[in-house]
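> could you look at this predicted model? Sequence included:
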Amino acid sequence: MTATTTVRHGVRVLQLSESGPAIAGESDATDLLGEAYGAQAEIVAVPVGRLTPEFVRLSSGVAGAIVQRFVNHRLRLVVIGSLDHLGPATGPVADWVHEANGGDDLWFVDDLDELDARLRGADMSTPS
């Protein structure tokens, strides 16, 4: 997978490029986890364009399987970009996004600036 590793506000982030294979299920998540461990990353940032439409079709179980792999391995997954092209982000999907953004395991952000802002907020509770 094409990715770069950066340190953003003291956190190592494996950032996938916009182009590349789709993240469509557990095996893809496993590949990402291996790459993240190799990069010693704490966060994997995935552009929304790399996700398949099944990701927001919650009844498919794809999102749950992918996210659970990350949770089990104590890595944070960040989806970057609007979910609009995958389908309507309303109802249960909007509720899920809102709930996820209130936690630590999965974040949905519009862009890297928003990720930086979230990480800065997390840094505030950490002594300098």
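On my side now, so go ahead. Residues are numbered from 1 along each chain as shown.

> when you work out contacts or count neighbours from here on, use the C-alpha atoms and nothing else.
OK.

> is it true that Arg74 lies in a strand?
No: secondary structure assignment places Arg74 outside any strand; it is coil (DSSP: H, G, I helix; E, B strand; the rest coil).

> measure it to Ala41 for me?
Here Arg74 is placed at a distance of 11 Å from Ala41 (CA to CA, to the nearest Å).

> list the contacts of Val13.
Thr5, Thr6, Val7, Ala41, Glu42, Ile43, Val44, Ala45 (CA atoms under 8 Å, 6 or more residues apart in numbering).

> just the terminal-to-terminal distance for stretch 94-113.
First residue to last in stretch 94-113 (CA to CA) measures 21 Å.

> give me the number of residues near Val62?
Residues lying near Val62 (other CA atoms under 10 Å) number 20.

> can you give me the helices in this protein?
Secondary structure of the chain (DSSP state H): helices at 26-38, 62-72, 92-101, 112-123.

> another structure for you, compare them:
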Amino acid sequence: MELTSHNINGRQIAEVISNEVIIKNTEDGLSLLGDVYYQGFDKVVLYAENITPDFFDLKTGIAGEILQKFINYRIELAIAGNFSGYKSKSLADLIFESNKGRQVNFVASLEEALSKL
């Protein structure tokens, strides 16, 4: 895993880059949160392909636990990827409601993530 820093309007945004799934469970998500927080970032871009598919199955509770921690620590998160393959109405509702705010956003690309954050 590598963190790349983007400077947008004087704010540092961490882009998490990896060739593998780095968030397999809640603990992995909390570890990532700690890493970026410790390094002074308050905005993070994470790619959907680096997250276990179980995250997108809301019945597992992984998404709720991880997203709540990011919100509690006031770390803005943008998850970039293609979410059209997930047919869950509850996930679609979560994405819709999250995208209304600023704390957690589901976006299609890095460019969109950087503009949201």
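Yes, it's here. In this text, all values refer to a predicted model and were calculated from it rather than measured experimentally.

> list the TM-score for the superposed pair.
After superposition, the two chains reach a TM-score (TM-score structural alignment, normalised by the length of structure 2) of 0.87; 117 aligned residues with a CA RMSD of 1.7 Å.

> derive a ChimeraX selection command for the buried subset of the contacts of Val13 of structure 1.
Filtering the contacts of Val13 of structure 1 down to the buried ones (16 or more other CA atoms under 10 Å) takes a single ChimeraX command:
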select :5,41,42,43,44,45
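
> tell me the contacts of the most centrally placed residue in structure 1?
Nearest residue to the geometric centre of structure 1 (CA atoms, centre = their mean): Val78, 2.3 Å. When contacts are counted by CA under 8 Å, 6+ apart, Val78 of structure 1 touches Ile43, Val44, Ala45, Val46, Leu106, Trp107, Phe108, Val109.

> mind doing that once more with 7 Å?
Ile43, Val44, Ala45, Val46, Leu106, Trp107, Phe108 (CA atoms under 7 Å, 6 or more residues apart in numbering).

> ok, Leu46 of structure 2 - how many residues close by?
Neighbour count for Leu46 of structure 2, taken as other CA under 10 Å: 23.

> quick check: it vs Val107 of structure 2, distance?
Leu46 of structure 2 sits 10 Å away from Val107 of structure 2, going by CA to CA.

> find residues that contact each of these two.
Ala78, Ile79, Ala80.

> keep only the contacts of Val78 of structure 1 that stay in contact in structure 2.
Compared against structure 2 with both residues aligned by TM-score structural alignment, their matches' CA atoms under 7 Å, those retain Val44, Ala45, Val46, Leu106, Trp107, Phe108.

> quick one: the first one and Ser60 of structure 1, what's the gap?
Relative to Ser60 of structure 1, Val44 of structure 1 is positioned 22 Å away (criterion: CA to CA).

> just give me the closest of the shared contacts of Leu46 and Val107 of structure 2 to Lys24 of structure 2.
If you rank these by distance to Lys24 of structure 2 using CA to CA, Ile79 comes first, at 15.1 Å.

> you'd agree the closest one is up against Ala108?
No: in this structure, Ile79 of structure 2 is not within contact of Ala108 by CA atoms under 7 Å, at 8.2 Å.
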